[in-house]
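> Okay, sequence plus prediction incoming.
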Amino acid sequence: MWVVYSLLSAISCAVMTVLAKINTERTDSRLLIAFVVTIEMLVSWTVVLFSGLPVTLAGLSKRNIMLIIADGIMAGVSGVFFFRAMQFGPVSKVIMVDKSNLVFSLIMASLLFHEPVLAKSLIGSIFVVIGIVIFST
């Protein structure tokens, strides 16, 4: 099931990228990200409320809450940088560099979660970096 969600996320991200580029042609990226995040928050809460999940922080530890805050900050920072890049750069180049997060995520997964670095992951990461260099120059 995770593959289906991953593909739906990728498709959604592609549509969001195109919409971001169109919007940054007429709206400053800093204002745009504020509106986008507000709408994203409304969509997220709508999903939670319609799922029937209890809306409570009671089961969360201090560590959970701190990680949620850190995650929210990083998502916001990422969005600001992404929309700013979209305002000034071509979609084809911005999205390639943005997808270098794959390499960074693999490194962090190895360091933080002790996930093994498989030969195919290493080779794939090298190809991603080569692709980024080729497409972004």
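Ah, there it is.
> When you work out contacts or count neighbours from here on, use the C-alpha atoms and nothing else.
Will do.
> separation between the residue lying farthest from the centre of the chain and Asn64?
Relative to the C-alpha centroid of the chain, counting by Cα atoms, centre = their mean, Ala58 is the outermost residue, at 27.7 Å. Applying Cα to Cα, to the nearest Å, the value for Ala58 to Asn64 is 11 Å.
> Run the chain-centre distance for stretch 26-38.
Taking Cα atoms, centre = their mean, to the nearest Å, the mean C-alpha location of stretch 26-38 is offset from the chain mean by 16 Å.
> Okay, one more to line up with it:
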Amino acid sequence: MWWIYALLSAFFASLTAIFAKIGVKDVNSDLATAIRTIVILFVAWGIALARGEVKGMAELSKNTWIFLGLSGLATGLSWIFYYKALQMGKVSQVAPVDKLSVALTIILSVIFLKETVSLKAALGAGLIICGTLVLIF
């Protein structure tokens, strides 16, 4: 079942790139990111409230707050740089290079989370890195 959500994520991420490229045409990329963030804020909180999932906030540990905060900071920085790249480059180049994050995540999961990576996953990460280099150079 996880793969259905992952495919939906990929589909909506591709729409994000297309809509964002059109949206940043006549606006500063930082302002575009701020607008996008407001929309996401309402959608995410709307879902959490509608499903009654905000009750658990009081029970979150300090560690959870710190790492969710860091994740939010990293997300925000990623979006700022992504929108700037979209504003300056072709979506057909920017979006695939942005997906280098997949290979970087595999590498960082080994370093920081001590996850083991299969040969297939390592090969896939290597191919993503090679493909990214082809797109850049």
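Sure, I can see it. Because the structure is a prediction, the values reported are computed rather than measured.
> can you give me the helices for the second structure?
2-23, 29-50, 62-88, 91-98, 100-113, 119-136 (DSSP state H).
> Can you name every helix or strand that the shortest one contacts?
Okay, so that is helix 91-98 of the second structure. helix 2-23, helix 62-88, helix 119-136 (3 or more Cα pairs under 8 Å, 6 or more residues apart in numbering; DSSP states H and E).
> switch the cut-off to 7 Å
helix 2-23 (3 or more Cα pairs under 7 Å, 6 or more residues apart in numbering; DSSP states H and E).
> cool, the longest one as well?
With contacts defined as 3+ Cα pairs under 7 Å, 6+ apart, the secondary structure elements packing on helix 62-88 of the second structure are helix 29-50.
> Report the distance from the helix it packs on to the chain centre.
So, by Cα atoms, centre = their mean, the centroid of helix 29-50 of the second structure is 14 Å from its chain's centroid.
> Please find the angle between the direction vectors of that helix and helix 2-23.
140 degrees (axes from the mean of the first three to the mean of the last three Cα atoms, to 10 degrees).
> Give me the mean deviation of helix 29-50 of the second structure from the first structure.
The superposed helix 29-50 of the second structure is, by mean Cα distance after the TM-score superposition for the first structure, a mean 0.5 Å from where its aligned residues fall in the first structure.
> Buried residues in that helix, which are they?
By neighbour count on 16 or more other Cα atoms under 10 Å, the buried set for helix 29-50 of the second structure is 29, 32-33.
> Could you find the closest non-adjacent residue to Lys21 of the first structure?
Met86 (5.6 Å; Cα to Cα, 6 or more residues apart in numbering).
> residue contacts, the one you found?
By Cα atoms under 7 Å, 6 or more residues apart in numbering, the residues touching Met86 of the first structure are 20-21, 24, 94.
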